[in-house]
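Q: Quick check, what structure comes out for this input:
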Amino acid sequence: MITDPLFYAAAIPAILIVGISKGGFGGGLGMLAVPLMSLVISPAQAAAIMLPILCLMDLVGLWSFRGKGFSPLLKTLIPAALIGIIIGALTFRYLSDQHLKFIVGAIAVLFTLNYWLRPGSKEPKQPSIPRGGFWGLITGFTSFSVHAGGPPLNIYLLPLRLEKGLYIGTTIIMFAAINYMKLIPYSMLGQFDTANLSTSAVLALLAPVGVRLGYWMHHRISEAWFYRICFVLLFATGSKLLFDAFTG
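A: Take a look at the predicted model:
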């Protein structure tokens, strides 16, 4: 098991923030954990440690938002995500730590800039099978590599202007399906060694706490302020990873 205090200084707040985001704010910051943990360990190891924890969070989230989710969207997104996962598994061995740091950092920075700079509200778009299939595939690939499927999924979902509860329920079901599908290739690639699984087991104690706290905050805390703070942190960690990728 990892014993470095610096790792837990990064991992504990990351898991709580991800749990809160999944439990009450649509899970858009699920990608925050790997960038934070990658400041101390390799992105590949961070992703392996996070996957069992994400699966546990998904179970709590599915229970909290049971009965919600837009099935016509999911019928397009989930099969496309499976193709993306397969592509991610086949290309995993060709990506070094520097490649992964660049991918994680670029997604974090670009997603944050899009959040800050995107134009105001527009008319809702209608669901599209071609667009849903494309962004579902990208979601599966980026989710497999570094659990960063939130940005591409939001690029497709946010313009649809779904009702808040329906949007959160759809994202929870989507990522629950993706995360449980990822368990098989992660196992085949040897990602679940004793050190990673034992570290996951310790950190997993925080998973239901974070998700239930997010569910409680869903109706009590300003979503705007939560995201303002977290996106500043996400931009900072993404920038640091990009710096490491280019100077390593």
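Q: Going by C-alpha atoms from here, please, whenever you check contacts or count neighbours.
A: Noted.
Q: buried set for the strand or helix carrying Asp58?
A: Taking DSSP states H and E as the criterion, Asp58 maps to helix 43-64. By 16 or more other CA atoms under 10 Å, the buried positions in helix 43-64 come out as 43-58, 60-62, 64.
Q: cool, stretch 91-99 as well?
A: So, applying 16+ other CA under 10 Å, buried residues of stretch 91-99: 92, 97-98.
Q: any chance of these in CSV, plus secondary structure and distance to Pro124?
A: Listed next are the buried residues of stretch 91-99 as CSV, based on DSSP: H, G, I helix; E, B strand; the rest coil; distance: CA to CA, whole Å:
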residue, secondary structure, distance to Pro124
Phe92, helix, 36
Asp97, helix, 39
Gln98, helix, 38
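Q: tell me which of the residues you listed is nearest to Ala33?
A: Ala33 has its nearest neighbour among the buried residues of stretch 91-99 in Asp97, at 16.1 Å by CA to CA.
Q: next up, for comparison:
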Amino acid sequence: MHWTIFASPTELAVTALAVVLVGLSKGGLGGMSLLGVPLMALVMPPVTAAAILLPVLVVMDVVSVASWRAWVDWQIIRRIMPGAVAGIGIGWASAELVSDSAVRLVVGLVSLAFVARALVGAGQGAALAGARPAAARFWGGLAGYTSFVAHAGAPPLQIYMMPLRLDPKLFTGTTVMFFAVTNALKLVPYAALGEFGSDNLARAAAMLPLAIGATWLGGWVVRHMRASIFYPFTYASVALVGVKLVWDGLAGL
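A: Predicted coordinates for the structure are as follows:
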């Protein structure tokens, strides 16, 4: 890989760091995938960052699905995918109308509200509520929308799934499968919007070896992590990302 594919060595370094964080998260390690676009947006336009990351995400999904395909709750997938497809469609239709800053602010506030709810114990006894079809459609739709506009669908999905208190492996496998499907669906509208130029695809290709290694490493860590560590770690990572997104959203308005 040569840095001249990128605008500067700094852009290369920031992109590589973002890909590592997203890869670790894709492997199942917390919510760090939300940091990808905001981090890259420090050195390039957010739309460019999202376009570079999407092909990388799809390759990561292949690695993740290969590792986690035996740990998927297909009932959850069936409940949330209709809403997610609708959310992707809304994101596509409104792509020119909603600013990146507004999306970051909304996702950040949702993330922090989710963590605050967990800290005060409001999530106790919510397992049955989490399984309701209406909740699945709403949070699936929000996950699909925020995933389309900022690759930031993890907090809405986690709001729906974490009260179910799944085994960490089942939680990770179901999450991996959800985003594998949604990212594949997003390829069509991103291509239709003209975001896959040769420059963006070249930069994405340069990141693939790093992406595959980071995804594998994240999966290895999760397989050796106890539930008593997994859930607090996930909440903490979502909280940190939420603060970052709110900060960026307010700064950009």
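Q: Quick check: the gap between the residue sitting furthest away from the middle of structure 1 and Phe111 of structure 1.
A: Largest separation from the mean C-alpha position in structure 1: Glu123, at 26.9 Å (CA atoms, centre = their mean). Note on Glu123 of structure 1: its distance to Phe111 of structure 1, by CA to CA, to the nearest Å, is 21 Å.
Q: Equivalent analysis for Ser187 of structure 1, please.
A: 29 Å.
Q: More neighbours: which of the two?
A: More crowded of Ser187 of structure 1 and Phe111, by other CA atoms under 10 Å: Phe111, with 21 against 12.
Q: show me what contacts that one?
A: Pro151 (CA atoms under 8 Å, 6 or more residues apart in numbering).
Q: Would you check how far apart it and Arg118 of structure 1 are?
A: 10 Å.
Q: Which of the buried residues of stretch 91-99 of structure 1 sits closest to Met1 of structure 1?
A: Asp97 (20.6 Å).
Q: I'd guessed Leu201 of structure 2 sits against Ile52; true?
A: Yes: using CA atoms under 8 Å, Leu201 of structure 2 is in contact with Ile52, at 6.5 Å.
Q: so what corresponds to Ala150 of structure 2 in structure 1?
A: Matched to structure 1 by TM-score structural alignment, Ala150 of structure 2 sits across from Val146.
Q: That match touches Leu100, doesn't it?
A: Yes: between Val146 of structure 1 and Leu100 a contact is recorded at 7.5 Å, counting by CA under 8 Å.
Q: so how far is the helix or strand that the helix holding Asp58 of structure 1 is followed by off the chain centroid?
A: Scanning forward in sequence from helix 43-64 of structure 1 by DSSP H and E, the next helix or strand is helix 71-91. Here the centre of helix 71-91 of structure 1 is set off from its chain's centre by 15 Å, with CA atoms, centre = their mean, to the nearest Å.
Q: quick one: helix 71-91 of structure 1 aligns where in structure 2?
A: Residue span in structure 2 matched to helix 71-91 of structure 1, by TM-score structural alignment: 74-94.
Q: Buried by neighbour count: which residues of the matching stretch qualify?
A: 76-77, 79-92.
Q: just the residues you listed now: which is nearest Asp248 of structure 2?
A: Distances from Asp248 of structure 2 to the buried residues of stretch 74-94 of structure 2, taken by CA to CA, are shortest for Gly91, at 20.0 Å.
Q: Not including adjacent chain positions, what is the nearest residue to that closest one?
A: Tyr145 (5.2 Å; CA to CA, 6 or more residues apart in numbering).
Q: Identify the residues contacting the one you found.
A: 84, 86-91, 153.
Q: at 6 Å what do you get?
A: 87-88, 91 (CA atoms under 6 Å, 6 or more residues apart in numbering).
Q: now Ser200 of structure 1
A: Ile49.
Q: Which residue in structure 2 aligns with it?
A: Ser200 of structure 1 maps onto Ala204 in structure 2, by TM-score structural alignment.
Q: separation between its match and Val56 of structure 2?
A: 6 Å.
Q: so who does the residue nearest the centre of structure 1 touch?
A: The centroid of structure 1 falls nearest to Gly30 when counting by CA atoms, centre = their mean (3.1 Å). By CA under 6 Å, 6+ apart, the contact set of Gly30 of structure 1 is Val18.
Q: ok, the equivalent of it over in structure 2 to Leu24 of structure 2 distance?
A: Correspondence of Gly30 of structure 1 to structure 2, assessed by TM-score structural alignment: Ser33. The gap separating Ser33 of structure 2 from Leu24 of structure 2 is 8 Å, by CA to CA.
Q: got it, and Ala211 of structure 2?
A: For Ala211 of structure 2 relative to Leu24 of structure 2 (CA to CA), the value is 9 Å.
Q: how big is the offset of the helix holding Asp58 of structure 1 relative to structure 2?
A: With mean CA distance after the TM-score superposition for structure 1, helix 43-64 of structure 1 departs from structure 2 by a mean of 0.6 Å once superposed.
Q: okay, now the residue nearest to Leu250 of structure 2 when sequence neighbours are not counted: neighbour count?
A: Nearest-residue entry for Leu250 of structure 2: Leu105, 6.6 Å, with adjacent residues in sequence omitted and distances by CA to CA, 6+ apart. For Leu105 of structure 2, the neighbour count with other CA under 10 Å is 23.
Q: So for stretch 113-122 of structure 1, what gets flagged as buried?
A: For stretch 113-122 of structure 1, it's none, nothing buried (16+ other CA under 10 Å).
Q: now that stretch, how far from the chain's geometric center?
A: That offset, for stretch 113-122 of structure 1, works out to 20 Å (CA atoms, centre = their mean).
Q: and if you look at stretch 8-27 of structure 1?
A: 10 Å.
Q: just to revisit the earlier point, gap between the match of Ser200 of structure 1 and Met225 of structure 2?
A: Applying CA to CA to Ala204 of structure 2 and Met225 of structure 2 gives a distance of 30 Å.
Q: Next: Gln158 of structure 2.
A: Per CA to CA, Gln158 of structure 2 is found 18 Å from Met225 of structure 2.
Q: swap in Gly91 of structure 2?
A: For Gly91 of structure 2 relative to Met225 of structure 2 (CA to CA), the value is 35 Å.
Q: How about Ser64 of structure 2?
A: Ser64 of structure 2 sits at a distance of 17 Å from Met225 of structure 2 (criterion: CA to CA).
Q: ok, now Gly83 of structure 2?
A: For Gly83 of structure 2 relative to Met225 of structure 2 (CA to CA), the value is 31 Å.
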